[in-house]
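Participant: mind looking at a prediction? Sequence and model below.
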Amino acid sequence: MNDPIRDVIVHYHIFKNAGTTIDALLHANFPHSHGAVEGELPWDILSSDQLQQYILANPTLKVVSSHQARLPLPEHTSLRIHPIVFLRHPIDRVESIYQFERHEPDTHLSPGIQIAKNTDLKGFVEWGLSENGTAVFRNFQTIHLAGRETDMRYAAATQADFLVASARLRELSFVGIVDRFDASIQQLRQVLKPIYPDLQLTPSLALNTSIGRSNLLSARIARISEALGNTLLNELIKANQFDLELYWQHTARDATAAFVSH
């Protein structure tokens, strides 16, 4: 007799992509069966096999969240994985990182904290794009989703990584967009409803957000552009060309899914 299939939600928590809010929603629904797994250091990654081992070793978990877990989805005869991935406009994301790191404790290992606390956004981006910066500023979402690199301090995305990331996203049942959060949550509810009919996901429960930022993406991008100036903005765009392409691909997919669901 075959063992029953175990359903597990996996939140692939990409840094500064509304992950804290998603985790709060999931924890509210699964308060006693929600787990998190990370490596020893902030720049570590966890392979699909390592994630699978964690899930199998914790049979009561229904939800797992991780900043460091990487696609592809674990494949095991006893598991059915329901992935949650959110994408964000990379230029908007960089300012969010700046605001976040300005308020982090000095004891945190992130190398950008002291830079963020002692300079303006332009200085922060200049540092981030320099030789001393990290992958957080350069196609980070592509690198994360491709999963080839093993050290996020020095990771660099290639065209091959972009193609892998794009293909993996197309295979997922759900890809959310941060600046369309409420609509994305509604889509996520529809995707998960057959398995979790009582799931309660309340849009607009925004946590860990930066105070004073406009609710409009266009307004935020305009302000960031003014703060950086054309030369630095163009450097930042060039450094995130793969992330921008992924974002626009799945913004179109998100809009299509919302239209179909209605």
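Facilitator: Now that the structure is in, tell me what you want to look at. Just so you know, these numbers come straight off a predicted model, no measurement behind them.
Participant: all contacts plus neighbour counts: C-alpha atoms, from now on.
Facilitator: Will do.
Participant: so who does I14 touch?
Facilitator: By C-alpha atoms under 8 Å, 6 or more residues apart in numbering, I14 lies in contact with 67, 85-86, 141, 144.
Participant: please redo it, this time with the cut-off set to 6 Å
Facilitator: H67 (C-alpha atoms under 6 Å, 6 or more residues apart in numbering).
Participant: so it: helix, strand or coil?
Facilitator: With DSSP: H, G, I helix; E, B strand; the rest coil as the basis, I14 sits in coil.
Participant: now it: how far from S218?
Facilitator: Between I14 and S218 the computed distance is 22 Å (C-alpha to C-alpha, to the nearest Å).
Participant: and for S66?
Facilitator: According to C-alpha to C-alpha, S66 and S218 sit 30 Å apart.
Participant: what's the answer for D254, then?
Facilitator: In terms of C-alpha to C-alpha, D254 sits 18 Å off from S218.
Participant: neighbour count winner among these two?
Facilitator: Per other C-alpha atoms under 10 Å, whichever of D254 and S218 has more neighbours is D254, with 20 against 11.
Participant: got the buried residues for the helix or strand where the more buried one lies?
Facilitator: Taking DSSP states H and E as the definition, D254 sits inside helix 241-261. Of all the residues in helix 241-261, those buried under the rule 16 or more other C-alpha atoms under 10 Å are 241-247, 250-251, 253-254.
Participant: L192: how many residues sit nearby?
Facilitator: Around L192 there are 17 other residues, counting by other C-alpha under 10 Å.
Participant: try T21
Facilitator: When neighbours are counted by other C-alpha under 10 Å, T21 registers 17.
Participant: quick check: closest non-adjacent residue to it.
Facilitator: Among residues not flanking T21 along the chain, L207 sits closest, at 5.0 Å (C-alpha to C-alpha, 6 or more residues apart in numbering).
Participant: looking at the chain, which helix is longest?
Facilitator: Longest helix in the chain by number of residues (criterion: DSSP state H): helix 217-239.
Participant: which strands and helices sit next to it?
Facilitator: Using 3 or more C-alpha pairs under 6 Å, 6 or more residues apart in numbering; DSSP states H and E as the contact criterion, helix 217-239 has no neighbours among helices and strands.
Participant: can you give me the angle that helix makes with helix 241-261?
Facilitator: Orientation check (axes from the mean of the first three to the mean of the last three C-alpha atoms, to 10 degrees): helix 217-239 against helix 241-261 gives 140 degrees.
Participant: ok, second structure coming up, stack it against the first:
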Amino acid sequence: MNSNHVLIHYHIFKNAGSSVDASLRHSFGDRWGTFEGRHAHAILSSDQLAAFMAVNTHLSAISSHLARPPLPTPYCLPVVFLRHPLLRAYSVYQYTRMDSSQPFSDVALTLSFSDYIRWALRKESGSIVIRDYQVVHLSDASWRGGDILKAVATQADLEQARDLLSNWGMAGIVEEFELSTAVFQSKYSKYLPELEFLPKWDNATSRETASLSDRLDQLRQMLGDGLYGDFMEANSLDLDLHAHAQALLHSEADSIAAPSTM
């Protein structure tokens, strides 16, 4: 088994992944690589990632939209970012409207944001992307039913995803990107001295200047209270996981900032 540390970026769609990848590319050059499948829904197992690593031993960092936990070796260093599900849904909507190569781009292009949310709540094919998708991505829900588009997250999946992040020690939060990158830098630079997380956005769909609460309020007004409530209920597991990840981030940040008692 290769005992060199390798950073694994579990790239959840529209969760600042392009910004993370920009830092990894900057840090490692040709020792950063990507691991993807035949198409956007061809998810990949930990064993498949381990096999990829075995024949690409030069890599110090790997990014993948499709790889799923657990980590393939004890020497891997995980990076994942979570995002508030409503902000994430709006980003998914905007991005898929702009990029015709994205799955279900035609749906987003022909619908208003409110109608896009209604499409998702009807559980149309492809709408899993904004229905508790972050829990799906980080749990066994990805594998059930034989098709990621048919995935349904459960309370047990939430507990699995919460435990995963707790065992990893933290997750990044998109809404606190600078803090997240600083904490990842502090945690991992001793294993990978070349690592330089850049606290900047890359390929952001929009450059918001409003506060988090204002952005959420704007989106709530766009949807109306009834549709907003239905959407939040459909993403209650993601909301819980996001809050858990946020607590882990702040706890880790506090432990780094606290003076040593040794």
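Facilitator: Arrived safely. This structure is a prediction, so every number in the text was calculated from the model and none was measured.
Participant: hang on, the earlier thing: contact partners of the longest helix of structure 1?
Facilitator: The contact list for helix 217-239 of structure 1 (C-alpha under 6 Å, 6+ apart) reads 122, 138.
Participant: residue range for it in structure 2?
Facilitator: Counting by TM-score structural alignment, helix 217-239 of structure 1 pairs with residues 212-234 of structure 2.
Participant: what residues of that stretch count as buried?
Facilitator: Neighbour-count burial for stretch 212-234 of structure 2 [16+ other C-alpha under 10 Å]: 219-220, 223, 227-228, 231-232, 234.
Participant: all strands of structure 1, in order?
Facilitator: 6-12, 34-36, 63-66, 79-84, 86-87, 176-177 (DSSP state E).
Participant: dump those into CSV; add mean neighbour count and distance to F100 of structure 1 as well.
Facilitator: Formatted as CSV, these follow (neighbours: other C-alpha atoms under 10 Å; distance: least, C-alpha to C-alpha, whole Å):
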stretch, mean neighbour count, distance to F100 of structure 1
strand 6-12, 19, 19
strand 34-36, 18, 21
strand 63-66, 23, 19
strand 79-84, 18, 22
strand 86-87, 24, 18
strand 176-177, 25, 19
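Participant: Y188 of structure 2 -> structure 1?
Facilitator: So Y188 of structure 2 corresponds to L192, using TM-score structural alignment.
Participant: all helices for structure 1, in order.
Facilitator: According to DSSP H, the helices that structure 1 contains are 19-29, 48-57, 90-102, 112-117, 121-128, 140-146, 159-171, 181-192, 217-239, 241-261.
Participant: between those, which one is nearest to I211 of structure 1?
Facilitator: Of all the helices of structure 1, it is helix 90-102 that lies closest to I211 of structure 1, at 8.6 Å by C-alpha to C-alpha.
Participant: that closest one vs structure 2 - mean distance after superposition?
Facilitator: With mean C-alpha distance after the TM-score superposition for structure 1, helix 90-102 of structure 1 departs from structure 2 by a mean of 0.8 Å once superposed.
Participant: okay, the angle between that helix and helix 121-128?
Facilitator: 100 degrees.
Participant: map the residue nearest to T21 of structure 1 onto structure 2.
Facilitator: Correspondence of L207 of structure 1 to structure 2, assessed by TM-score structural alignment: D202.
Participant: residues near that match, how many?
Facilitator: The local packing of D202 of structure 2 (other C-alpha under 10 Å) involves 15 other residues.
Participant: repeat for the one 4 residues further on
Facilitator: Neighbours of S206 of structure 2 under the rule other C-alpha under 10 Å: 9.
Participant: with F13 of structure 2 instead?
Facilitator: Quick note: F13 of structure 2 (other C-alpha under 10 Å) scores 18 neighbours.
Participant: E131 of structure 1 pairs with which position in structure 2?
Facilitator: Correspondence of E131 of structure 1 to structure 2, assessed by TM-score structural alignment: K123.
Participant: ok, now F174 of structure 1?
Facilitator: With TM-score structural alignment as the criterion, F174 of structure 1 pairs with M170.
Participant: take the strands of structure 1 and lay them out in a markdown table including distance to A116 of structure 1.
Facilitator: Below are those laid out as a markdown table (distance: least, C-alpha to C-alpha, whole Å):
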| stretch | distance to A116 of structure 1 |
| --- | --- |
| strand 6-12 | 26 |
| strand 34-36 | 28 |
| strand 63-66 | 25 |
| strand 79-84 | 29 |
| strand 86-87 | 23 |
| strand 176-177 | 26 |
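Participant: I'd like to know which of those is closest to A157 of structure 1.
Facilitator: strand 86-87 (16.3 Å).
Participant: that closest one vs structure 2, average distance?
Facilitator: For strand 86-87 of structure 1, the mean deviation from structure 2 after alignment is 0.7 Å (mean C-alpha distance after the TM-score superposition for structure 1).
Participant: which strands or helices does that strand pack on?
Facilitator: If contacts are counted by 3+ C-alpha pairs under 6 Å, 6+ apart, strand 86-87 of structure 1 sits against strand 176-177.
Participant: off-centre distance for the strand it packs on?
Facilitator: Centroid displacement of strand 176-177 of structure 1 relative to its chain, using C-alpha atoms, centre = their mean, to the nearest Å, is 9 Å.
Participant: ok, so of the buried residues of stretch 212-234 of structure 2, who is nearest T73 of structure 2?
Facilitator: For the buried residues of stretch 212-234 of structure 2, the closest approach to T73 of structure 2 (C-alpha to C-alpha) belongs to A234, at 34.1 Å.
Participant: M222 of structure 2 versus the closest one, what's the distance?
Facilitator: In terms of C-alpha to C-alpha, A234 of structure 2 sits 17 Å off from M222 of structure 2.
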